[in-house]
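> compute the structure for the input listed below.
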Amino acid sequence: MTPTPASDTAGQARGLFRELTGAGPAGTWSAPGRVNLIGEHTDYNDGFVLPFAIPFRTHVALAPRTDGILRVVSTFDPVPVEVHLTDLDALFPARRDEVPEWARYPLGIAWALLHASGTAAGDVGGADLAFASDVPVGAGLSSSAAIEGATATALADTWGLDLDRVALARAGRTAENEAVGAPTGIMDQMASMLGEADAAIFLDCRTLAAEVVTLGFDAAGLELIVIDTGVKHSHATGGYGERRAACERGAAALDVAALRDVTVADLPRLSERVDDVTFRRVRHVVTENRRVLDTVEVLRDSGPTVIGDLLVASHASMRDDFEISVPELDTAVEAALTAGALGARMTGGGFGGAAIALVSRDGADAVAEAVRTAFDEHGFAAPHIFPVTAGPGAGRDD
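Next comes the predicted model:
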């Protein structure tokens, strides 16, 4: 099954850095993408999520400058983007469209870090940053949080900022919301910053309290496979923002701060106050929060072999109530379950991207083949299918 993490993405970043500057970097840092085991579109509703960091990472090679210039370049866009630190406040958020979209992530992080730390632009030097990544883009694995996490750890170390990992995750959310213009929550950034081996991060998105929950997939003879449909999505455009607005309408109708404060018992009352679409959007978030809590309890009490039904229910809710699935994702889930997967669901923001399937190690190849066959029968492009394991969060590599 492919793809696998590139063997020397850090080397690619260092090589690109040398092409940019003619010298070697001061160091390299990296941060992972993430898979969300369960808890979709709950994060910006102050709810609960259960993601884990994956082996695919974005690497950045960096060296400080003394002239206040930030210069960024990446393997997927070889044209450097250069901004003076003192110009960041003018750019973000009002003039963000003047910056290439990919560059808004690292430049937005720099802007958010300065504000979060109370540091004046003139008090830190600039930097050259070169990025390389093996996180699949557009697959719902949060390539955006990976570039944010890599940039945040690199600049915080280089500038000597006194910010903990939660603060760095908050800076990532600020950058994505305001510098990029994507109305996402904080789940992705927290997973990328806090990831641990063989563990998911049970995150309360209201308090940002995080608990490590052992997954135990390997010990149970299980694998989690990602089925990347190849259908691209963008959080900065339409459907995501519309779903968030519906959630806000639902919370307002019940006079609560966020859907975190709504229980299943409140849903009949809500149905009398809002239209059907808004009701179904809210019902997904409320029931998904419950499924996250149930999944954590089951993992702790019984282990991963019995979480499958919760994954399946999550997908049905996203398909029918939140309406963010697409035919390719539904086909992936249905084919995986028919071939013996314990559970399967789409993962990520929706409108494309990837599904995940929890499978027995011995049955992983059969499930993958069944999904490929189903895609071929439906006339879909071949999916990319690969296993993922839970790994460490952001940090300095050398």
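> for the rest of this, base every contact and every neighbour count on C-alpha atoms.
OK.
> how about Leu129, secondary structure?
When classified by DSSP: H, G, I helix; E, B strand; the rest coil, Leu129 comes out as strand.
> return the residues in contact with it.
Contacts of Leu129 were listed using CA atoms under 8 Å, 6 or more residues apart in numbering, and they are 17, 60-63, 70-73.
> recalculate using a threshold of 7 Å.
60-63, 71-73 (CA atoms under 7 Å, 6 or more residues apart in numbering).
> now do Ala31
Listed by CA under 7 Å, 6+ apart, the contact set of Ala31 reads 57-59, 146-147, 149-150, 192, 393-395.
> just give me the closest of those residues to Val371.
Set against Val371, the nearest of these by CA to CA is Arg57 (25.9 Å).
> for the helix or strand the closest one falls within, what is the distance to the chain centroid?
Of the helices and strands defined by DSSP states H and E, Arg57 is found in strand 48-64. Between the centre of strand 48-64 and the centre of its host chain there is 9 Å, according to CA atoms, centre = their mean, to the nearest Å.
> can you give the contact residues for the following helix or strand past it?
The element immediately downstream of strand 48-64 (helix or strand, assigned by DSSP H and E) is strand 69-74. Residues external to strand 69-74 that are found in contact with it (CA under 7 Å, 6+ apart): 79-85, 126-132.
> equivalent analysis for stretch 326-334, please.
For stretch 326-334, contacts defined as CA under 7 Å, 6+ apart pick out 229, 344-346, 351-352, 354-355, 371, 374.
> please give the structure of this sequence too, so both can be compared:
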Amino acid sequence: MLLIARAPVRISFAGGGTDLPAYFMRYGGQVLSVTLNRYVYTILSPAPRAAHLISANYSLFHQYAPDRDAMWDGNLSLPRAILEAFGSPGGIDLFIAAQVPPGTGLGSSGSLAVSMIAALAAWSGWSLSRAEIAELACQIEIERLGMPVGKQDQYAAAFGGLNRIRFDPHGVTVERVHLAPEIRQALERRLRLFYTGQARPSSRILKAQQQATAEEDPQVLRRLHLLKVLVEDMEECLTMGNLDGFGRLLHEAWTLKRGLASPISNDFIDRCYAASREAGALGGKITGAGGGGFLLLYCPEDAIERVTETMTRMGLKPMDVAFDDEGVQVFRVE
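The predicted structure is shown next:
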């Protein structure tokens, strides 16, 4: 038997940073995000004895041995920790691969965790809900490995779709945002992703942001409070069909976000963003924590081609995407 699990990556529009425990445990947080039809895959198949872990993205091979793997470091620290959470998995070949480069701000580590957990749960006969898969992924990333990440990526990957995700000390709530079909199609056309060619680890940015939040830096807290409010304003624009208004709020959110920590943007990103605005984009942002990855832009219909040409001339690579509504899925092949 072959078992395949996939979990989508995501783009978030506003509220990033309020999903960090340092913030939402005090003030409550919320994020507006949507998942894309780009996935992180986990493929399981039987093996004679040991558990073999292979990563296409990092060109790495690892043989799991519980008595030897006390230290969790390197590029495979997360999948190794997930394997440990399931105990001795027996003889399996576990292959992981992503349709996006790592470190590009699309939440691929959270998608990897959700994909692996769903696959191993199905292989082991565990019955886990989407919320349980997401929460186990958060527990492993945040508590077990001490990664300075929030909870939005894991829940987005598990549930899929366009959602407002709320975080508070009592738990996480995922609320689907429903759009009329013609509004959804227009939004998909007008949102454009451009790869900057700059991959970056988000840990340094998130650590600085988390520390500033924990220390109650007034400027950081003010920006996070405003970003949280923008989630509601953006949702209202989308449901009312005011897409250009949503695009302008995206610009407002980026202006707030880039002031959270200095490495979030750089001269090249600023030049690209300024050029996109001159070409007609109403708003945008760097995906994820910032520092590189993909530049997300909202373009009115008559500016899409002009913005794409401008970004291409500056060396950015467009990536066509559509929204995903399914979240994590598991397929069995006999």
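> how about the contacts of stretch 326-334 of structure 1 in a markdown table, adding neighbour count and distance to Arg269 of structure 1?
As requested, those are exported to a markdown table (neighbours: other CA atoms under 10 Å; distance: CA to CA, whole Å):
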| residue | neighbour count | distance to Arg269 of structure 1 |
| --- | --- | --- |
| Thr229 | 26 | 38 |
| Ala344 | 30 | 32 |
| Arg345 | 32 | 29 |
| Met346 | 36 | 29 |
| Phe351 | 22 | 30 |
| Gly352 | 25 | 33 |
| Ala354 | 31 | 35 |
| Ala355 | 29 | 33 |
| Val371 | 25 | 41 |
| Ala374 | 19 | 41 |
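> ok, back up a step: in ChimeraX, select just the buried ones from the contacts of strand 69-74 of structure 1.
Here is the ChimeraX command that selects the buried residues among those (16 or more other CA atoms under 10 Å):
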select :81,82,83,84,85,126,127,128,129,130,131,132
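> between the contacts of strand 69-74 of structure 1, which is closest to Pro51 of structure 1?
The nearest one, if we look at the contacts of strand 69-74 of structure 1 relative to Pro51 of structure 1 and count by CA to CA, is Ala132, at 23.2 Å.
> need the counterpart of Trp123 of structure 2 in structure 1.
The alignment partner of Trp123 of structure 2 in structure 1, by TM-score structural alignment, is Thr158.
> distance of its match relative to Thr174 of structure 1?
Relative to Thr174 of structure 1, Thr158 of structure 1 is positioned 20 Å away (CA to CA, to the nearest Å).
> next: Thr66 of structure 1.
Computed as CA to CA, the Thr66 of structure 1 to Thr174 of structure 1 distance reads 26 Å.
> the more surrounded of those two?
More crowded of Thr66 of structure 1 and Thr174, by other CA atoms under 10 Å: Thr174, with 24 against 9.
> gap between the counterpart of that one in structure 2 and Leu78 of structure 2?
Aligning on TM-score structural alignment places Thr174 of structure 1 opposite Gln139 in structure 2. The span separating Gln139 of structure 2 from Leu78 of structure 2 equals 11 Å under the rule CA to CA.
> one more: Ser203 of structure 2?
Taking CA to CA as the measure, Ser203 of structure 2 and Leu78 of structure 2 are separated by 14 Å.
> so which of these two has more stuff around it?
A direct count of neighbours by other CA under 10 Å for Ser203 of structure 2 and Leu78 places Leu78 higher, at 23 against 14.
> related to what we said a few turns ago, nearest to Asn45 of structure 1 among the contacts of Leu129 of structure 1?
Using CA to CA, Val60 is the member of these that sits closest to Asn45 of structure 1, with 31.7 Å.
> distance check, the equivalent of Ala370 of structure 1 over in structure 2 against Asp168 of structure 2.
Matched across to structure 2, Ala370 of structure 1 falls on Thr310, judged by TM-score structural alignment. Distance, Thr310 of structure 2 to Asp168 of structure 2, using CA to CA: 41 Å.
> kindly report the same for Asp153 of structure 2.
Asp153 of structure 2 sits at a distance of 16 Å from Asp168 of structure 2 (criterion: CA to CA).
> which one of these two is surrounded by more residues?
Remark: of Asp153 of structure 2 and Asp168, Asp153 carries more neighbours, 29 against 18, as counted by other CA under 10 Å.
> and the more buried one, how far from Phe95 of structure 2?
Spatial separation of Asp153 of structure 2 from Phe95 of structure 2 under the definition CA to CA is 21 Å.
> for Ala70 of structure 2, same thing?
With CA to CA as the criterion, Ala70 of structure 2 and Phe95 of structure 2 are 22 Å apart.
> three-state assignment of Ala355 of structure 1?
When classified by three-state DSSP, Ala355 of structure 1 comes out as strand.
> show me what His178 of structure 2 aligns to in structure 1.
Aligned counterpart of His178 of structure 2 in structure 1: Thr214 (TM-score structural alignment).
> my guess is Thr174 of structure 1 meets Ala112, correct?
Yes: here Thr174 of structure 1 lies in contact with Ala112, judged by CA atoms under 7 Å, at a distance of 6.3 Å.
> hang on, the match of Ala370 of structure 1 in a helix?
Yes: assignment of Thr310 of structure 2 by three-state DSSP places it within a helix.
> residues near it, how many?
16.
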